[in-house]
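Next comes the sequence, and after it the predicted model I'd like to discuss.
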Amino acid sequence: MDFMGMMKQAQALQAKMAEAQAELEALEVEGEAGAGVVRITLTAKGDLKGLSIDPSLLKPEEKEILEDLIVSAHAQARAKAEAATAEKMKSVTGGLQLPPGLKLPF
């Protein structure tokens, strides 16, 4: 067993993981609802970066609709962020099979 070779591979994987983390922090995804009248921008890490609301929704009687659209747009953006994260981690680990429930990054 080549212990030094394994250590080098582990260090290379660690460097790739750090690079992937930096890329994911910079990657932004957008979710929308109501045919685009509400838009939310998140980083792939899930940080809210922006919220856009069409002025037509800014009526007191539309409050509940607006709230629902914001939740829907956020859910869509979050799903895109999770998919981007999963794809990036898959490319970093080279398809390494991880135990169920174990998510990268730790």
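It's in.

Every contact and neighbour count from this point should use C-alpha atoms.
OK.

Which residues are in contact with Leu51?
Leu51 makes contact with 38-41, according to Cα atoms under 8 Å, 6 or more residues apart in numbering.

Touching, Lys45 and Leu24? I think so.
Yes: here Lys45 lies in contact with Leu24, judged by Cα atoms under 8 Å, at a distance of 6.3 Å.

Which residues are in contact with each of those two?
Both Lys45 and Leu24 are contacted by Thr85, under the criterion Cα under 8 Å, 6+ apart.

take a look at this one as well, against the first:
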Amino acid sequence: MADFLGMMKQAAQLQSKMKAMQTELEQIEVEGLSGGGLVKVRMTAKMETKAISIDPSLIRPDEGEVMEDLIVAALGDAHRKAEAAMQDKMKELTGGLGLPPGLGLG
């Protein structure tokens, strides 16, 4: 019975740490870039897009498709960086045990 109570205590502590980490992930921001920095995306480590910046040189009617591609690329770059930041925080929390691939904290 003592083992069960110890496990329950550890689970409660882990849950508390997870909540704190979720709050911290909302505060961590990364920047994704594309087109040599012509398009920038700012995103939290919880994958919330905060801002998109587009260099004025791209804002031309004949460059619409290029701009769309650069936005998608910048979002992908920001997403990868946010995922890496989330994984780093998870390693801190779990003592380096890590998460299985694809298991997010959403």
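Arrived safely, thanks for sending. As the structure is a prediction and not an experimental result, all values here were calculated from the model.

any idea how far Ile40 of the first structure is from Ala12 of the first structure?
Distance of Ile40 of the first structure to Ala12 of the first structure, given as Cα to Cα, to the nearest Å: 35 Å.

The two - which one has more neighbours?
Under the criterion of other Cα atoms under 10 Å, the comparison of Ile40 of the first structure against Ala12 puts Ile40 first, with 25 against 12.

Give me the nearest residue to that one, chain neighbours excluded.
Leu51 (4.6 Å; Cα to Cα, 6 or more residues apart in numbering).

From Glu62 of the first structure, how far out is the one you found?
Distance from Leu51 of the first structure to Glu62 of the first structure, by Cα to Cα: 17 Å.

Could you check how far the longest helix seen in the first structure is from the centre of its chain?
Ranked by number of residues, the top helix in the first structure under DSSP state H is helix 63-93. Centroid separation for helix 63-93 of the first structure versus its chain: 6 Å, with Cα atoms, centre = their mean, to the nearest Å.

Also stretch 86-105 of the first structure?
On Cα atoms, centre = their mean, the centre of stretch 86-105 of the first structure falls 14 Å from that of its chain.

wait, what's in contact with the spatially most central residue of the first structure?
With distances taken as Cα atoms, centre = their mean, the residue of the first structure nearest its centroid is Ala81 (2.0 Å). Shown in contact with Ala81 of the first structure (Cα under 8 Å, 6+ apart): 28-29, 42-46.

Map it onto the second structure.
Under the alignment (TM-score structural alignment), Ala81 of the first structure pairs with Ala82 of the second structure.

In three-state terms, how would the residue nearest to Ile40 of the first structure be classified?
strand (DSSP: H, G, I helix; E, B strand; the rest coil).
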